[in-house]
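[1] Structure here, sequence nowhere to be found:
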């Protein structure tokens, strides 16, 4: 069964809100084995919405919309569908009763325009909204199915789980299973990564391989379809083994793994503690480490030593080193790592100094120059990077590099 998801709302096209409904529906439908082949977004315009829905009906078996079920004149999804299918609208009394109950419960008068939400196309199956006022709608027409769901994510997700899934299972039974797995890589560019697994990419069928660039990393998404999830999983397992044989050194995690959690697990297992002296990142690396619950077990503390005075007064970077080599240098980064490790009595110290831009560059040190040093049981190590991008992009890439360097350092101990 081919599924198309249509997100409605001019606010989506203007970029005023993020569309989380389409990714949610795609993931959940794939889990049931349905092929989501099309995503569309259309504003609150009758002509354009009619065109989008007509196009969807011509190429898809199931169309699921989100949004446009509210009480205002801009909420036109049901109205457009009713006209397209030549179905009159009628007032659904049960929905009116439900809405009246919700307003009374909040001790608010119900505006008359809320009755628009209870106008339902003839012959539709009505989905009660237990999280809001707008009911959902399921329409069957010429072997096609249109499902209208509300825009607020907490309403849509509840309605999908409690009404749409049972409907689809009853109507179509099991559609097999679509299983995806994500391999997280670091330290290799997208083109170089593709080159290393090019033979697998060229020969792909089921499972499929997709390389996706993310801030500071490249992920490999494997997707397989089988008669059951176990069959699809076995197909992915086999492909993953082939990929690991080629690029194992670059893969650091799977699926929802995060580098912060990965590091925390290793530090906890090895009973190491860490302290940080951050300059250009302004505490970003520390913040990311503390995103993990329980990080107090291994994070001792940190200092944002943004100025040279703080570097010299608090973590013993010598004025001589600053004068000879500059604040952004390997020598300074190493002293920062050693100084913070000693001051905080941590197993591992990290020093980060760089130029996040857009100002501060010199002929020999362009924007994006950074030195990251680690001092610990294996001695001092320092990496020199040059990152591109805007200031916030560079800061995030530096934090990625620092976290991965910490990971590799702790794993080597």
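    Arrived safely, thanks for sending. None of these values were measured; they are calculated from a predicted model. Numbering: from 1, shown residues only.

[2] When you work out contacts or count neighbours from here on, use the C-alpha atoms and nothing else.
    OK.

[3] Just say helix, strand or coil for residue 277.
    With DSSP: H, G, I helix; E, B strand; the rest coil as the basis, residue 277 sits in strand.

[4] ugh, wrong one, residue 223
    strand.

[5] hang on, it packs against residue 178?
    Yes - using CA atoms under 8 Å, residue 223 is in contact with residue 178, at 6.9 Å.

[6] Show me which of these two is the more surrounded one.
    residue 178 (25 against 21; other CA atoms under 10 Å).

[7] what about the longest helix anywhere in the chain, distance to the chain center?
    Ranked by residue count, the top helix of the chain under DSSP state H comes out as helix 391-412. Put simply, helix 391-412 sits 19 Å off its chain's centre (CA atoms, centre = their mean, to the nearest Å).

[8] buried residues in that helix?
    391, 393-407, 409-410 (16 or more other CA atoms under 10 Å).

[9] alright, now check it against this:
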């Protein structure tokens, strides 16, 4: 089934609201074997919406409209669709009871325009709204099918998952479904990754391979179209094995919502290991990144931010004469910082970050020069010299990601 998503709302065209609904719906529809061919945004204008519906009718079997179901004068999506398919709007009794209950509970007065929210298309299947007041609808026409969903994601997502998706699966059972797997890579750019996999990408059919560049990493989505999950996984396993045979050294994990820091924290927890850090140019960004993971206190007792020479000496105990001789942007400084942090925090590992975030050079070193140290309780201290590009923020983020990957590789190599 070919589907199309139409987002309605002038605020989307003005850039005041980001259209996250289209991303969510496309992903969920793909999981059901429904392919989305078009995304369109239209303002709160009935004429332009009608023109868009006429176009959508010629190219899509399922048309999903998001937004414009509220009580105000510019919420006209239901009215336009009702006129388009030639049926009247009718009041939904269940929705009306919920609406009356809402105002009764708050001891407020309901204005008449609120009744628009509980109108739905005659002969349509109403979609109750558990988290809001505007009723959705599934309307089956002779050639085209339409779904009306509210605009706020907090209402759209539960309505689709709990109401619309089960109805679609019942009314339009799919013989084939799409099953995807996301592979995550660090340390290789998108262009290099695509070059290494060029032959596979050129010859792809089922599964398909789609690369996506993210900040300081790349993901690959491999998608199989099959009638059952077992067959899909067999195809995905085979394709994944071929991919990892070519670029496996850069692979670190699975999943759209996964991250390098999650993988590293999980490794530390599994191995009952601990980490600390001494940061200069990253000013605590590495430790803040660790702090985004629930339960990180099991492996991270705390750390140090030593931005100046004075704090490197006073907090970490580094010899000021050494800092004057070799400078803070140096392999020696990174090594001393990591080893001092390891000793003071009594952890299994300690990372250090020192360098030049920019925009100016420092100690004769160009911006983007970063030394990352990794001290180990039972092993030698490693120091990596890096040369990152772009602005201060990107240099700091690149440093954090590189440090996480250094730690991940050391843990894996020891096991």
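    Cool, the structure landed. Just so you know, these numbers come straight off a predicted model, no measurement behind them.

[10] Superposed, what's their TM-score?
    After superposition, the two chains reach a TM-score (TM-score structural alignment, normalised by the length of the first structure) of 0.94; 412 aligned residues with a CA RMSD of 1.9 Å.

[11] one step back: if we look at the longest helix of the first structure, which residues are touching it?
    For helix 391-412 of the first structure, the external contacting residues (CA atoms under 8 Å, 6 or more residues apart in numbering) are 186, 215-216, 259-260, 262-263, 266-267, 280-281, 284-285, 352, 356-358, 368, 370, 372, 374, 378, 387-388.

[12] ChimeraX command to pick out the buried ones of those?
    To isolate the buried ones among the contacts of helix 391-412 of the first structure in ChimeraX, judged by 16+ other CA under 10 Å, type:
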select :186,216,259,260,262,263,267,280,281,284,285,352,356,357,368,370,372,374,387
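
[13] Can you tell me which of the contacts of helix 391-412 of the first structure end up in helices?
    Those of the contacts of helix 391-412 of the first structure lying in helices (DSSP H): 259, 260, 262, 263, 266, 267, 284, 285.

[14] Need the max-distance pair from those.
    The span of those, defined through CA to CA, is set by 266 and 284 at 20.2 Å.

[15] ranges for the helices of the stretch 1-150 of the second structure?
    10-13, 20-31, 46-59, 77-85, 93-105 (DSSP state H, counting those that start in this stretch).

[16] Quick check: residue 176 of the first structure touching residue 33?
    Yes - using CA under 8 Å, residue 176 of the first structure makes contact with residue 33 at a distance of 4.8 Å.

[17] Need the overlap of contacts for these two.
    Taking CA under 8 Å, 6+ apart as the contact rule, residue 176 of the first structure and residue 33 both touch residue 225.

[18] how deep is the closest residue to residue 292 of the first structure other than its chain neighbours tucked in, by neighbour count?
    Leaving aside its sequence neighbours, residue 292 of the first structure sits nearest to residue 261 (CA to CA, 6 or more residues apart in numbering; 6.2 Å). Counted with other CA under 10 Å, residues neighbouring residue 261 of the first structure total 17.

[19] Look up how far residue 313 of the first structure lies from residue 261 of the first structure.
    33 Å (CA to CA, to the nearest Å).

[20] likewise residue 337 of the first structure?
    Taking CA to CA, one finds residue 337 of the first structure at 15 Å from residue 313 of the first structure.

[21] Residue 204 of the first structure too?
    According to CA to CA, residue 204 of the first structure and residue 313 of the first structure sit 58 Å apart.

[22] All the strands of the stretch 301-415 of the second structure, in order from the start?
    For the stretch 301-415 of the second structure, applying DSSP state E, counting those that start in this stretch gives strands covering 304-305, 349-355, 369-376, 379-387.

[23] name the helices or strands packed onto the helix or strand encompassing residue 184 of the second structure?
    Using DSSP states H and E, residue 184 of the second structure sits within strand 177-185. With contacts taken as 3 or more CA pairs under 8 Å, 6 or more residues apart in numbering; DSSP states H and E, strand 177-185 of the second structure sits against helix 20-31, strand 217-226, helix 229-247, strand 251-254.

[24] List the buried residues of the longest one.
    Of the residues in helix 229-247 of the second structure, those scored as buried under the neighbour-count criterion (16+ other CA under 10 Å) are 232, 233, 235, 236, 239, 240, 243.

[25] The first one too?
    For helix 20-31 of the second structure, the buried set under the neighbour-count rule, 16+ other CA under 10 Å, comprises 21, 22, 25, 26, 29, 30, 31.

[26] what about it, how far off from the first structure?
    Here the mean offset of helix 20-31 of the second structure against the first structure after fitting is 1.9 Å, by mean CA distance after the TM-score superposition for the first structure.

[27] Next, the angle strand 217-226 makes with that helix.
    Going by axes from the mean of the first three to the mean of the last three CA atoms, to 10 degrees, helix 20-31 of the second structure is angled at 40 degrees with respect to strand 217-226.

[28] middle-most residue in the second structure, spatially?
    For the second structure, the residue nearest the mean C-alpha position is residue 257 (5.5 Å; CA atoms, centre = their mean).

[29] Burial check on residue 293 of the first structure, number of neighbours?
    Residue 293 of the first structure: 10 neighbours (other CA under 10 Å).

[30] How much space separates it from residue 264 of the first structure?
    Taking CA to CA, one finds residue 293 of the first structure at 9 Å from residue 264 of the first structure.

[31] joint contacts of these two?
    Common neighbours of residue 293 of the first structure and residue 264 (CA under 8 Å, 6+ apart) do not exist.

[32] what's the closest residue to residue 376 of the first structure other than its chain neighbours in contact with, if anything?
    Spatial nearest neighbour of residue 376 of the first structure, chain neighbours left out: residue 348 (4.5 Å); criterion: CA to CA, 6+ apart. Contacts for residue 348 of the first structure were tallied using CA under 8 Å, 6+ apart; they are 272, 273, 274, 275, 341, 374, 375, 376, 377.
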